[in-house]
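Visitor: pasted the sequence and its predicted model underneath.
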Amino acid sequence: MARSKSSESGGGTISVRVVDRLGDIPAADWDACANPRTQPDAAPRSLSDITAEETYNPFVSHTFLNSLEASGTVSARTGWLPQHLVVEDHRTDGGVIAAAMPCYLKNHSHGEYVFDHGWADAYERAGGHYYPKLQISVPFTPVTGPRLMARPGPDADRNRNALIAAAVELCKRHKASSVHWTFLPKHEWDLLGAVGALQRTDRQFHWANEGYADFDAFLAALSSRKRKAIRRERREALAEGIDVVRLSGSDITEDHWDAFFAFYMDTGGRKWGRPYLNRAFFSEIGASMAERIVLIMAKRAGRWIAGALNFAGDTTLYGRHWGCVEDHPFLHFEVCYYQAIEHAIDNRMAFVEAGAQGEHKLSRGYLPVTTYSAHYIADAGLRDAIADYLERERHYVDAEARLLRDHAPFRKDSQ
């Protein structure tokens, strides 16, 4: 661990330190910053309890991030060296962690889903060194969530600003090219923009629960053509004797993880060339946060053939990984999208986030939603070039989202 110089602010002394192992931070202290408004076992009972903003984000929890490190998925060897930043307030005996930020020193740009390979290539061609860089994110997880994580209170903004300043200082210490905060909440994006970070937008497709009583009620909100198409896809997905089950908590066994890992490796190897997660990671999350997992599995002739891994917040079901060892028409849509919607309706959840990219989600009721990232670029020349590009890109992303919404599958009188 390394400690920065302490500073006086708001009548008390704070300091910022770098922690290279999340296990060295007490889970309760980290979670008090990451998910301060809820407890992991508290879930809303009805849509009236749900706000538009997630109250418990499983991916910034100590449990999830520590599972990545404990399994060896995230490490210096894999190019994700933990350099977590914590702000400590010393107004009480022994101090208290007042803010925290998941931070990694990286020598590549894999597993981020906000693509800067073009920036790296241009800088290298100009004679610069783009790597190492600092990444403020949840590894391998394109899910919006807090990054400037602070305990609630009158000093929260001060502590968030201390995290930003510490990240820039850490960038300089490592002689890194840049700092990247990805998949930010809008208010953190605004805060970083106000202190000079470059602002970037992109889009994903999310499903919103409008208080549907069941899946048929959701279908009733769609145009007749889209409604018929989804019903046909669901029938054909299960036509060859395929059964689909949703598993959570103690119902998930190591046998299920063995099967799912085989799906993940087969599909990930064909899609990405190098899957990011190892087998130990799935056992880690299965042991530590199974109640927050919804594993959707498909079986044919007594054999597991496909599956989708989801995580549950309080308001949102997050679709993360899919894989299969048999190809069947529309099975991907059934397991990843329609089963997720049914689970959200059954459990009175407000949203389903189905991961990155995928315009094919639009016709299945998932609408475009803006995502946000912010970037500190140390080199002035590179910063100016990127700033010009991002201004044009933001206009394009906004125009594209409006166009996509015009092609939403919902009946005009239901929107």
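Guide: Yep, that arrived. Numbers count the residues shown, from 1 in each chain.
Visitor: going forward, measure contacts and count neighbours with C-alpha atoms only.
Guide: Will do.
Visitor: ok, now which ones touch residue 386?
Guide: Residue 386 is in contact with residue 119, counting by CA atoms under 8 Å, 6 or more residues apart in numbering.
Visitor: swap in 10 Å and give it another go.
Guide: When contacts are counted by CA atoms under 10 Å, 6 or more residues apart in numbering, residue 386 is found next to 119, 198, 199, 200, 375, 377, 380.
Visitor: my read is that the second one contacts residue 380, right?
Guide: No - Residue 198 sits out of contact with residue 380 when judged by CA atoms under 10 Å, with a separation of 12.0 Å.
Visitor: neighbour count winner among those two?
Guide: More crowded of residue 198 and residue 380, by other CA atoms under 10 Å: residue 198, with 22 against 9.
Visitor: just give the nearest non-adjacent residue to that one, would you?
Guide: Leaving out its chain neighbours, the residue that sits closest to residue 198 by CA to CA, 6 or more residues apart in numbering is residue 375, at 4.9 Å.
Visitor: ok, second structure coming up, stack it against the first:
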Amino acid sequence: MTLHRRIAEIPAVQWDGCAGDENPFVSHAFLSALEDSGSTGPQTGWMPQHLALRDGEGSLLAVAPLYAKGHSFGEYVFDHAWARAFEQAGGQYYPKLQAAVPFSPVPGPRLLVHPTAPDADSLRLLAGRALRQACGEMGLSSVHVTFCTTHEYDLLGESGWLQRLGVQYHWDNQDYTSFDDFLGMLASRKRKAIRRERRDANACGLTFHTYRGTEITEALWQDFHHFYLSTVDRKWGSAYLQPAFFPLLSERLGDRVVLMIARQDGVPVAGALNLMGRDTLYGRNWGRHEGEWPFLHFELCYYRAIDFAIAHGLKRVEAGAQGEHKLQRGYRPCLTHSAHWISHPGLREAVGEFLQHERAAIRAELPALDAMTPYRTEE
């Protein structure tokens, strides 16, 4: 096991040989853009400690995007209450280790195994043990593998990690040929509501444009960074993503970067950034100038994402964290998964008991959430 303070220490071809091409957020290109732009590093409290496992001949077998953190911001799986409880009891929760994609609540693999490596599940378990070992050697309180795959969640759970569930809202493409084809699956009243929202959004003097990769100019990225900052300001958040991050994305990920822009009189007034995986469009960030445009957020972030997915034969749209309002627009509730290793036995026991009740509550809530979707029900 080795830990690396810069992803540049691991050649891109080797890292991506483990990461694959399905999920762009675990690619060397995305993670290096975060580091090279200054969006991750000591200045933001996301200090890379990327894990690498090699065989006896030095060939890379597995990697994990790993960060030492002195806070719990930018994660979207909230453990602030755990930290407060531990510190009130005299413990020190921070720093901790986080196996995650910074600032990106996107489900995907975290224990990245090379496809030619023998016994991938054993390697994933070995990576899990290596994370625990690194946590112990560094004297840290805990390690958290957030928004991991269901398979990783199950494997880590079987080896003693605490398991946590969350909920996001994803749209599934049922081989639709058009947006109207999708609307045909909805109850009449809901179908009319979405058509009205789209009509109103497109009748307020805006034009909508989709740009990919090298089509995205430096000027567009400057506009989008202003949109991003405006969203951060409205939500009282922290602007982790630096201006240089966005152009690095289109330079390194090419056509997998999809930027949707709304213009008024030719001037960009809003934008939605998406990344395209092998079969999924991932909503990333959005923002707008001050102004009143009805249903602009829904049109730019949800409906145009569905249009794009249908046109490009993608299986789903994942529009990010939170937002029960997505249910009325055809996005269904889906479980997300995380696994947590806590060194202190007392804290581990208390958190484990809390998570047991939380998992039961979330599973019980899913049918009620699904009933809020606009799809027709069989009589």
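Guide: That came through fine. What you see is a predicted model; the values in this text were computed from it and never measured.
Visitor: that older thread, list the contacts for the residue nearest to residue 198 of the first structure?
Guide: Residue 375 of the first structure sits in contact with 134-136, 178-182, 189, 192-193, 196-200, 383, 386-387, where contact means CA under 10 Å, 6+ apart.
Visitor: buried only: go through these for me.
Guide: Among the contacts of residue 375 of the first structure, the ones that count as buried by 16 or more other CA atoms under 10 Å are 134-136, 178-182, 189, 192-193, 197-200, 383, 386-387.
Visitor: buried ones in the helix ranked longest in the first structure?
Guide: Longest among the helix segments of the first structure by residue count, using DSSP state H, is helix 380-406. Buried residues in helix 380-406 of the first structure, defined by neighbour count with 16+ other CA under 10 Å: 382, 383, 386, 387, 390, 397, 401.
Visitor: give me the stretch of the second structure that that helix matches.
Guide: Using TM-score structural alignment, helix 380-406 of the first structure corresponds to residues 345-371 of the second structure.
Visitor: what residues are up against whatever residue of the second structure lines up with residue 220 of the first structure?
Guide: Mapped onto the second structure by TM-score structural alignment, residue 220 of the first structure lines up with residue 184. Contact analysis of residue 184 of the second structure by CA under 10 Å, 6+ apart lists 176, 178, 191, 375, 376.
Visitor: now do residue 198 of the second structure
Guide: Taking CA under 10 Å, 6+ apart, we find residue 198 of the second structure in contact with 192, 294, 295, 296, 298, 299, 300, 303, 304.
Visitor: what helix or strand is the equivalent of the fifth one over in the first structure located in?
Guide: Residue 298 of the second structure maps onto residue 333 of the first structure when the alignment is built from TM-score structural alignment. When elements are defined using DSSP states H and E, residue 333 of the first structure is found to belong to helix 331-333.
Visitor: with the second structure superposed, average distance for that helix?
Guide: Here the mean offset of helix 331-333 of the first structure against the second structure after fitting is 0.2 Å, by mean CA distance after the TM-score superposition for the first structure.
Visitor: from the buried residues of helix 380-406 of the first structure, which is closest to residue 3 of the first structure?
Guide: Proximity of these to residue 3 of the first structure was ranked by CA to CA; the top entry is residue 383 with 28.7 Å.
Visitor: excluding covalently adjacent residues, which one is nearest to that closest one?
Guide: Leaving out its chain neighbours, the residue that sits closest to residue 383 of the first structure by CA to CA, 6+ apart is residue 377, at 5.3 Å.
Visitor: what helix or strand is residue 131 of the second structure located in?
Guide: helix 120-137.
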